[in-house]
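*Asks:* Sequence and predicted structure are below.
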Amino acid sequence: MANSPPAPPSVQFIDIRADQAGQRIDNFLITLEKGVPKSRIYRALRKGEVRVNKGRIKQTYRLQAGDQVRVPPLRVSEKVVITELSDSLTDALESAILMEDDDILVINKPAGLAVHAGSQIQLGVIEAMRIIRPENRFVELVHRLDRDTSGCLVLAKSRTALLNLQQQMKDSETDKRYLTLTRGKWPAQENIVDLALQKNSLSSGERMVVPDINGKKSKTLFEVKQEFSGCQLVAAKLYTGRTHQIRVHSASQSHPVAGDEKYGDREFNKRLRQFGLKRMFLHAWQLSLKHPITDEPLTFNAELPDTLKDVLKQLEKQ
């Protein structure tokens, strides 16, 4: 991977394209300046540092095609920007593509790769795909997967597609199914967990999700697929899409996900490492949705990675 040296902060002038029109200025800036605290962005809007067509605007202003946006330097210190990928990562992502057309791109995301860059992460899937597909002026994440989760991930290649797909997910019109290995034996073949979830921050600063009646409604179906000594392979269907939903719901029933360092069981994880498990056993294996432009029903299947297949083979020998 090649890195470009950090450029000195400078004012940007951005001409709004037709596919960018309709966005609120605050959401546009949050997407443009990933990693910049939202408080800094809203302060720049309030103080008039951000201008549209040389005039002050409110944070609720919706951009129009042809608008020129003045964006002041918002970053305290510029991060190193990765502009080129290694051949191995490029090949891995190209071979992970399950489907691509002018509107959407679906990949089987490798475990260990974040979906986007952050304060401690220089490169994610979205940044990598923008490098691999420089001809595409618009590439955005439709949804997220945890860094250690592999499987179906959808990217939009137009704003129209992005808004349509996000609305489908908001309205529960998509079908997301995961494969996971959990501790113990579930009470039935099919098990519904209907527990509201709330995001919390610990005194250490770590963010956790916990069951809370005052949280957001969350519902998961766990269906047992295969039984092993002390654990089961389970298919999890999401009726809602909350952060860490499968991990927290399964742990709340005393069936934590294998390899989960945040919500899991230390002894269970230690035992599974003896069978070759080196990551969290959570894989987004199937995703069904409607094409955002043609309305055609689509179903994508992401094969279980060989590393997880090998763990199951070792468990079968017990």
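*Replies:* That came through fine. All values derive from a computational prediction rather than experimental measurement.

*Asks:* use CA for all of it now, contacts and neighbours both
*Replies:* OK.

*Asks:* residue ranges for the helices of the stretch 151-300 of the chain, please.
*Replies:* According to DSSP state H, counting those that start in this stretch, the stretch 151-300 of the chain carries its helices in the segments 159-170, 245-252, 266-273.

*Asks:* Check it against this one:
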Amino acid sequence: LKGVPRTRVYRIVRKGEVRVNKKRIRADYRLELNDVVRIPPVRVAQQEAPVRPNDSVIAQLEKSVLYEDDLLLVINKPSGLAVHGGSGLAYGVIEALRQLRPKNRTLELVHRLDRDTSGCLVIAKRRSMLRHLHNQLQQKEKVEKLYHALVVGKWPVRKQLVNAPLLKNVLQSGERMVRVHVDGKKSRTAFRVLDRFPNMTLVEAYPITGRTHQIRVHCLHGGHPIAGDEKYGMDGDNQTQKQFGLNRLFLHAASIEFDTLDGQRLKVEAPLPDDLAEVLSALQGLDAGSKD
């Protein structure tokens, strides 16, 4: 099914449209000798010439490389750039990188970051590395991701874990919204206070599970939405934070750690972007007596 979006392929398997021996099968079913496989007819859209990213995006990505070897690439993804195209976007990080690195024909996203989130993003150059890292992500504790988030209010030191199931909804507009709900998927995030400012707290977040918008919704559920969050935050808070130069979501993937194919442990760190560092500097300049 070359040319068919991968999400479409996943969907036809998930919906049971692929049959083996006239029966529905799970995606993890292993084919056996003499199995009869039925694949539904799928229309392959004619591919248009890829849109070339503008020069500013190219310059950003060229400067964003944190680590690279023959098997993988780790970049410090800029905020405002989606990880892939679609939903009205002509291109994202992965499409831009494929054009910048035409010799690397198998570049694939290992995981995702929200469009407004900056920080560590891992791209595999080989299928073997992609499978290796996906296996570690499924085991959860094998891959450690740490995020830095500036949240509204005074985050209690004792609140070290938010354990709340998350349910994902898709609105008619196509926008994804996530909320805490008893019917949602099990979700856990560990938190640690890093610094305090007047009515703001810088926290470190460690997502134990990996759900859509998990850190953002868990911060909201804990009573402290992330600063600059236009989807889950309060408009009044967001307007106030603009006075300190914050014009986007203050959520940054600060580091990621995993095992390489040769069994070595690799940790890559992404420095805080200048715009977020300037926000912290502005907050530090406020009345020190307001800090705890």
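*Replies:* Arrived safely, thanks for sending. It should be emphasised that the depicted structure is a prediction, and the values quoted were computed from it without experimental measurement.

*Asks:* quick one on the thing from earlier: of the helices of the stretch 151-300 of structure 1, which approaches Gln68 of structure 1 most closely?
*Replies:* Nearest to Gln68 of structure 1, of all those, is helix 159-170, at 18.6 Å by CA to CA.

*Asks:* Can you tell me which of the helices of the stretch 151-300 of structure 1 is most buried?
*Replies:* Most buried of the helices of the stretch 151-300 of structure 1 by mean neighbour count (mean count of other CA atoms under 10 Å) is helix 245-252; its value is a mean of 22.

*Asks:* How far off centre is that helix?
*Replies:* On the basis of CA atoms, centre = their mean, to the nearest Å, helix 245-252 of structure 1 is displaced by 17 Å from the centre of the chain it belongs to.

*Asks:* With structure 2 overlaid, how far apart is that helix on average?
*Replies:* Superposing on structure 2 and averaging over aligned pairs (mean CA distance after the TM-score superposition for structure 1), helix 245-252 of structure 1 comes out at 0.3 Å.

*Asks:* Contacts for that helix next, please.
*Replies:* Contacts to helix 245-252 of structure 1, defined as CA atoms under 8 Å, 6 or more residues apart in numbering, come from residues 182, 193, 195, 197, 209-211, 218, 220, 236, 238, 256-257, 260, 263-264.

*Asks:* Can you tell me which of those residues has the largest number of neighbours?
*Replies:* Ranked by neighbour count (other CA atoms under 10 Å), the contacts of helix 245-252 of structure 1 have Val257 at the top, with 30 neighbours.

*Asks:* so which of the helices of the stretch 151-300 of structure 1 comes closest to Asp101 of structure 1?
*Replies:* Evaluated with CA to CA, the helices of the stretch 151-300 of structure 1 place helix 159-170 nearest to Asp101 of structure 1, the distance being 11.3 Å.

*Asks:* Pretty sure Ile131 of structure 1 sits in a helix.
*Replies:* Yes - looking at Ile131 of structure 1 with DSSP: H, G, I helix; E, B strand; the rest coil, it is inside a helix.

*Asks:* now it: how far from Pro37 of structure 1?
*Replies:* Counting by CA to CA, to the nearest Å, the gap between Ile131 of structure 1 and Pro37 of structure 1 amounts to 25 Å.

*Asks:* These two - which one has more neighbours?
*Replies:* When Ile131 of structure 1 and Pro37 are compared for neighbours, Ile131 comes out ahead with 16 against 12, by other CA under 10 Å.

*Asks:* counterpart of that one in structure 2?
*Replies:* Applying TM-score structural alignment, one finds that Ile131 of structure 1 aligns to Gln99 in structure 2.

*Asks:* Tell me how many other residues crowd the closest residue to its match other than its chain neighbours.
*Replies:* By the measure of CA to CA, 6 or more residues apart in numbering, the closest residue to Gln99 of structure 2 outside its immediate chain neighbours is Arg52, 7.5 Å from it. Using other CA under 10 Å, Arg52 of structure 2 is surrounded by 14 other residues.

*Asks:* quick one on the thing from earlier: out of the contacts of helix 245-252 of structure 1, which is nearest to Ser203 of structure 1?
*Replies:* Checking these one by one against Ser203 of structure 1 (CA to CA), the nearest turns out to be Val209, at 14.1 Å.

*Asks:* correct me, but that closest one touches His244?
*Replies:* Yes - proximity of Val209 of structure 1 to His244 meets the contact threshold set by CA atoms under 8 Å, at 6.9 Å.

*Asks:* Next one: the match of Ile131 of structure 1 from Arg131 of structure 2, what distance?
*Replies:* Noted for Gln99 of structure 2: a distance of 23 Å to Arg131 of structure 2, by CA to CA.

*Asks:* what do you get for Ala277 of structure 2?
*Replies:* Distance, Ala277 of structure 2 to Arg131 of structure 2, by CA to CA: 35 Å.

*Asks:* cool, and Leu167 of structure 2?
*Replies:* According to CA to CA, Leu167 of structure 2 stands 27 Å off from Arg131 of structure 2.

*Asks:* Over to Ile215 of structure 2?
*Replies:* Applying CA to CA, the value for Ile215 of structure 2 to Arg131 of structure 2 is 25 Å.

*Asks:* With Leu109 of structure 2 instead?
*Replies:* The separation that Leu109 of structure 2 has from Arg131 of structure 2, given CA to CA, amounts to 11 Å.

*Asks:* just Asp235 of structure 2 next, same as before
*Replies:* Counting by CA to CA - Asp235 of structure 2 and Arg131 of structure 2 are separated by 41 Å.

*Asks:* Excluding covalently adjacent residues, which one is nearest to Ser255 of structure 2?
*Replies:* Spatially, and ignoring its direct neighbours in sequence, Ser255 of structure 2 is nearest to Glu269 (4.2 Å; CA to CA, 6+ apart).

*Asks:* Sorry, slip of the keys, the one I care about is Ser4 of structure 1.
*Replies:* What sits nearest to Ser4 of structure 1 in space, not counting adjacent residues and going by CA to CA, 6+ apart, is Val81, at 5.6 Å.

*Asks:* Which residue in structure 2 aligns with the one you found?
*Replies:* Structural alignment places Val81 of structure 1 opposite Pro50 in structure 2 (criterion: TM-score structural alignment).

*Asks:* mind checking the SS state of its match?
*Replies:* Secondary structure of Pro50 of structure 2, reduced to three states by three-state DSSP: coil.

*Asks:* Count residues in the vicinity of it, would you?
*Replies:* 11.

*Asks:* Please report how far it lies from Ala82 of structure 2.
*Replies:* On the measure of CA to CA, Pro50 of structure 2 and Ala82 of structure 2 end up 16 Å apart.

*Asks:* before we move on, what about Ser281 of structure 2?
*Replies:* In this structure, Ser281 of structure 2 and Ala82 of structure 2 are separated by 27 Å, where distance is defined by CA to CA.
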